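**Q** predicted model follows, preceded by the sequence.
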Amino acid sequence: MDWTGRVLELHIDAVGHGGVFVARSEGRVVLVRRALPGERVRARVTEDKGGSYCRAEVTDVLEAAPDRVADACPAAAGGAGCCDFSHVAPAAQRRLKQEVLAEQLARIAHLPQRIPVAPLPMPATPHAGAPAGGEGGAEGWRTRIRLSVDEAGRAGYRRYRGSEVVADLRCPQQIPGALDGLQDTVWQAGADLAVAVDDDGRRHVVEIAPPPMTRAAHRRSGRRGASARRAARSQRRAEHIVEGGGSAVQRVDGREWRLAPTGFWQVHGAAAQTYSDLIREWSGLRGGDTAWDLYGGAGVFAAAMAGQVGPAGRVEVVESSSQAVRDGRDALVDLDGVRFHHARVGHALAEFADGDGGARRIGGSPGPDTVVLDPPRAGAGREVIGALAATSAARVVHVGCDPASFARDLALYGGHGFRVEELRAFDGFPMTHHFESFALLVR
C-alpha cells in the first residue's frame, strides 16, 4: 500500500511530536504538516513507506482553527524546513509545545506534570535594530543562522526532509538585517553559509566549502541519502570569512566569550543568560563544593557555578568539541577552580571511575555535589545516567532539547533513586516545534 500523491480529507485530532499533527484515515495514522488540532483539511500524502502511518502536507484548509494566522514565513510556505509553526499564533505555538511535553512526560516517564512553555525575553541590547525588552517575541530573535547554497549559487534553506535548497531568505526568525544582501551574492555551489550577529551587533559571514560527497550520495534519496549527506557535511571543510572576523563576541553576566562564527552558541539572543540564571537558581551549590558540567560547551553554566563554589570549590567541564574547549578556557582563564576536559562524556565517565567502591571523579577532584548536563538531541542515555548515579551527586540539573529524549532520560533517573523536584520549559525557538526543557532531580 502506497498512498504517495493521494489527497485525503482529514480531521486533525491532536498535535504530535516533531512538528506534525495527527489524523486518521482508513485505519492508518496520517502525520500532517502545517495543520492545527480541530481543523478539517485536504492534505497530499508526501511520504509513505507502508505500515501504520504516512506523512502528508496541507493543501487546503476547509475549516480553520481559531489559532491559525496568515503564514509569517514565506520561505516555509515555499517548502523550507525553517518554520513549521509559522501558521500558528505565537501564544498558541507555546500551548502546542506544552501539550507535546505533557504527553511525552506522561507516556514515557510516567510523570503527570503539565508545565507551561515560557517565552524568552527579547534581547536587552538590540541587535541590528531588533526590538528590545518584552517577552514572547516570535520574530527577530535568531542570532546564528546556517544557510545552504544551490547549484545556481543562491543561498537559502533546506527543504523539509529533503536536500533541495529553497532559495528564499524571507524567514522571520532572524535578527533584522542578519541576512541583508546575501541574496544578491553568487556563492560557491554546494557551499554552506554561517551567519552570526554578535552581542556588539557585528555581523559575521563565513562561506564553508562544499562537502566531499560522492555522486551516489548526491543522487540517493530518503533517509540513507540524508544520512550520507549529513555525514559528508560533518567533515572538516575549508572556511572563508566573507564579512566580520574570526571571533563573535558573546556576553553572559558581564563575562565575554569570543567564539568562531561557525561554533556553537545559543541561537536565541536571550537564551544563554536565561538558562544560566536557572542553573544558578537550581544548583544548590555553596562555597567549596564540586560541580560537573557535562556536554559543557564553552562553559557558560560553568561560569555561573564557579561564582557559587568560590575559589575553594571546583567545576569540572567535559566537552567533546576541541574548539569549544579552547574558547571556554580562554573565556574562563581567570577562574582557577574551573577545568576543561576534552572528551566524550561517556568515555570520560568510564575513564574517571576510580576503584574506591565505584565512586566516580573527574580530574582527581572530590566527587560532585551537583551535576549539570545538556546532552545532544538524542539524550544522555542509559550508560551516562547510570554512571552519574554511581557518583556522590545529590542534585542533577538535566537539560533537554527534544521532549521524547528528555522524558526517556527522566525515566532512567527514576530507576536510580532520583526524583523530579521541579520542571521548566522555555520557548527558545519560536516559529518552530523545538523548545528547551529543564529538570531538577534530587535524591
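**A** Perfect, thanks for sending it. Since we're looking at a predicted model, the values are computed, not measured.
**Q** make it CA atoms for all contacts and neighbour counts henceforth
**A** OK.
**Q** how about the helices in the stretch 251-400 of the chain?
**A** Remark: helices assigned in the stretch 251-400 of the chain by DSSP state H, counting those that start in this stretch are 271-282, 300-309, 322-331, 345-351, 381-389.
**Q** now what about the longest one, what contacts it?
**A** For helix 271-282, the external contacting residues (Cα atoms under 8 Å, 6 or more residues apart in numbering) are 120, 252-253, 265-266, 300-301, 304-305, 308, 372, 397, 428, 440.
**Q** same thing with the last one?
**A** Outside of helix 381-389, the residues that reach it under the criterion Cα under 8 Å, 6+ apart are Val345, Gly346, Leu349, Ala350, Arg360, Arg408, Asp409, Leu412, Tyr413, His416.
**Q** go through that helix and flag the buried ones.
**A** Gly381, Val384, Ile385, Ala387, Leu388, Ala389 (16 or more other Cα atoms under 10 Å).
**Q** show me what contacts Tyr157?
**A** Contacts of Tyr157 (Cα under 8 Å, 6+ apart): Ala75, Ala80, Gly81, Cys82, Leu147, Ser148, Val165, Val166, Ala167, Asp168, Leu169.
**Q** ok, structure two:
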Amino acid sequence: MSENTEPDRSTSRETPTVSVGDRVTVTVDRPAHGGEGIAQLPDGRIVFVRGGLPGDVVRIEVTKAKKRFTSARIIDVVQSSPHRVAQRCAAAARGAGCCDYGHVDPASEDKLKEEVLLDQLRRIGHLAAEDLPEIESIALQPISGWRTRVRLGVDATGHAGTRIAGSHDLLSIPCAQALPGMLDGIVGAGSARFNPGAEIIVAVDSSGDRHVIESRRAARGRRTEAIQSTLEGSGICTEKVGPHTYHLPATAFWQAHSEAPERFTSLVRRWLTEALSTRSAGEGESTPGAVVGWDLYGGAGLFAPTLLEVLRTAPGSGGDASVISVEQSRMAAECGRAALADLPVEFRTGAVDAEIPQLPAPRAVVLDPPRTGAGTDTVTAIAAAHPAAVVHVGCDPATFARDIAAWYGAGYRLEKLAVAGAFPGTHHLEAFGLLTPGDGRADT
C-alpha cells in the first residue's frame, strides 16, 4: 500500500497535451481532497480544479501540467454548480486561504466531505463497498463564527493578517469563521501594530476571555508552542468539558470549534459503550481483573475521562479501571495531568510508537494522531495488544484512509464511520472510525 497522503492523481503516462497557461472549458464531476474538483480535459485526462464543485462548468487556466496529473485555477464560472453560493468570507473572497469552502452551500458541505472521505477510503484504503458502514453525520453549530483559535502572520508594516493561498503575502481582513469580535483591534482598519515577521495567536476560551500572544513564526507545517510575549489576557486558557476544567497555554492544541469537545467526547462514549457491551469481558485485558484504556496522541487528555467512564461501566470491569494517556508534547501532558489529577489517568510523555511496548494491554483505545496519521507500524503495534474496541480519529481523509487500511491488514474491521463538521466553510473534516476485531483483509 502506498504511503502517499495526497489525492491519487494517476492519469495517462502519455506526454501532456496541455501546457501551463493553456485555457479550456471543463465540467467538474466530483469533489477531491484538498478543496479541489475533478474534471476531464478534452483529451480524456483528468484535471484538478482549485475551488471547483460538482456540476460547475468553468473556464480554467492550467497551473501545473505533469505526466501524472494536471492542476488548474478557475478563470470564469460559465455555469454554476447547484452547490455554489457567493463566497461568505470577505478574506477568502480576496484570496486568503482560510475559507476554501466558503462558496459551498452549507446544506451541501457535509455531503461533499462525506463523498471525499469515501473516495479516499476506496482509493487509498482499498476498502470495498461491503467494508464501508453507513456514514454518521455529526453537524456542529454554529457554521459561521465558530473558530476559537486563530494564528496570524505579520507583514513588514506590522499589520496582522491571514495568508493568501499559496503565498507568504497577507490580507488584513478578518476571517468570517473567527468568533464575533475575536479579531477586533487585531486585524483590519485601525488595528494594532506588531513585530514584523512574528506570529500572532488569538484564543478565546470557554470562559469568554480573549488571549493574544506574540510568538516566532513556525516552520511550514509546524506549530509553535513558545510564547514570546503575552499582549492581552493571561495567556492561559480555561477550557471546561463536562465536570473537568483544563488550564492550558493559548499556544497549545485545543479543538478550534467551540462545540467540538463536547460532541466528540459524546460520540466516543456512545460508540465504545455499545462496542464493549457486545464483547466478552476478557477481551483486551492484560491480567484478570485489570481494565486499562489507552488514550494515544492524547494532548491534554480530552478523551481520557470519557474512556475511563466507559471502562468503569463495561461488563466485567467491576467499576475498576484506569487510563494511560501518551502525548509527545510535554506541555500538553502537564496540563492534562493537572486537570485530571483526581482520576486514575497516567500521562506519559513521548512518541506513541516508542511507548506502546511498555504499556499493559488495553480493553479499549482512542487515538487522535496528527494530520500525518498514525502509520502502519503504530496501528500494527496497537492491534497486537488486542484491544476489544478502538476509536480512530483523523483530521485528514487521505492519512485516515491509509490508517484504516492498516487496521484491516492487522485483523480489525470498520464497524462505524462518522464525519464531524468541525471546520465549516473549509475543506477540512474530522473523521471517526470504530474498529473491532474481525476478518481483516491482509492484501491491503
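**A** Happy to help now that I have it. What you are looking at is a predicted structure, and each value in this text was computed from that prediction instead of being measured.
**Q** next, the TM-score between them, please.
**A** The TM-score (TM-score structural alignment, normalised by the length of the first structure) is 0.84; 395 aligned residues with a Cα RMSD of 2.1 Å.
**Q** mind giving me a markdown table with the contacts of helix 271-282 of the first structure and columns for neighbour count and distance to Gly288 of the first structure?
**A** Shown next, in a markdown table, are the contacts of helix 271-282 of the first structure (neighbours: other Cα atoms under 10 Å; distance: Cα to Cα, whole Å):
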| residue | neighbour count | distance to Gly288 of the first structure |
| --- | --- | --- |
| Leu120 | 24 | 32 |
| Val252 | 19 | 23 |
| Asp253 | 12 | 21 |
| Trp265 | 22 | 29 |
| Gln266 | 15 | 29 |
| Val300 | 24 | 20 |
| Phe301 | 27 | 17 |
| Ala304 | 21 | 14 |
| Met305 | 30 | 11 |
| Gln308 | 19 | 9 |
| Val372 | 24 | 17 |
| Val397 | 22 | 19 |
| Gly428 | 29 | 33 |
| Leu440 | 21 | 21 |
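**Q** now, the most widely separated pair of those?
**A** Gln308 and Gly428 (25.7 Å; Cα to Cα).
**Q** re the thing from before, sort out which of the contacts of helix 381-389 of the first structure are buried, if you could.
**A** Buried among those (16+ other Cα under 10 Å): Val345, Gly346, Leu349, Arg360, Arg408, Asp409, Leu412, Tyr413.
**Q** hmm, His110 and the fifth one touching each other?
**A** This points to Arg408 of the first structure. No. Counting by Cα atoms under 8 Å, Arg408 of the first structure does not reach His110; the two are 10.0 Å apart.
**Q** now for the residue nearest to the spatial centre of the second structure: which residues touch it?
**A** The centre of the second structure sits closest to Cys395, judged by Cα atoms, centre = their mean, with a distance of 2.0 Å. Cys395 of the second structure makes contacts with Pro370, Arg371, His428, Leu429, Glu430, Ala431, as judged by Cα under 8 Å, 6+ apart.
**Q** any chance of a PyMOL selection covering the buried ones in those?
**A** Applied in PyMOL, the following selects the buried portion of the contacts of Cys395 of the second structure according to 16+ other Cα under 10 Å:
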select buried, resi 428+429+430+431
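**Q** okay if I get the contacts of Cys395 of the second structure as JSON lines plus distance to Arg163 of the second structure?
**A** What follows is the contacts of Cys395 of the second structure, written out as JSON lines (distance: Cα to Cα, whole Å):
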{"residue": "Pro370", "distance to Arg163 of the second structure": "22"}
{"residue": "Arg371", "distance to Arg163 of the second structure": "20"}
{"residue": "His428", "distance to Arg163 of the second structure": "17"}
{"residue": "Leu429", "distance to Arg163 of the second structure": "21"}
{"residue": "Glu430", "distance to Arg163 of the second structure": "23"}
{"residue": "Ala431", "distance to Arg163 of the second structure": "26"}
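**Q** corresponding residue for Ala155 of the first structure in the second structure?
**A** Using TM-score structural alignment as the criterion, Ala155 of the first structure maps onto Ala160 of the second structure.
**Q** coming back round to it: same list, the buried ones among the contacts of helix 381-389 of the first structure, but as CSV with distance to Ser283 of the first structure please.
**A** Supplementary listing: these in CSV, determined by distance: Cα to Cα, whole Å:
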residue, distance to Ser283 of the first structure
Val345, 20
Gly346, 22
Leu349, 20
Arg360, 19
Arg408, 22
Asp409, 19
Leu412, 20
Tyr413, 17
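**Q** thinking again about what came up before, in strands, which of the contacts of Tyr157 of the first structure fall?
**A** Leu147, Ser148, Val165, Val166 (DSSP state E).
**Q** list the contacts of the counterpart of the third one in the second structure.
**A** Residue pairing (TM-score structural alignment): Val165 of the first structure is matched to Leu170 of the second structure. For Leu170 of the second structure, the contact set (Cα under 8 Å, 6+ apart) comprises Ala96, Gly153, Val154, Asp155, Ala160, Gly161, Thr162, Arg163, Ile164.
**Q** distance check, Leu170 of the second structure against Val352 of the second structure.
**A** 36 Å (Cα to Cα, to the nearest Å).
**Q** equivalent analysis for Pro133 of the second structure, please.
**A** Per Cα to Cα, Pro133 of the second structure is found 28 Å from Val352 of the second structure.
**Q** what's Pro424 of the second structure aligned with over in the first structure?
**A** So, by TM-score structural alignment, Pro424 of the second structure is matched to Pro430.
**Q** same question but for Ala385 of the second structure, I mixed them up
**A** In the first structure, Ala385 of the second structure lands on Thr391 (TM-score structural alignment).
**Q** my guess is its match contacts Val371. True?
**A** No. Assessed by Cα under 8 Å, Thr391 of the first structure is found out of contact with Val371, at 9.5 Å.
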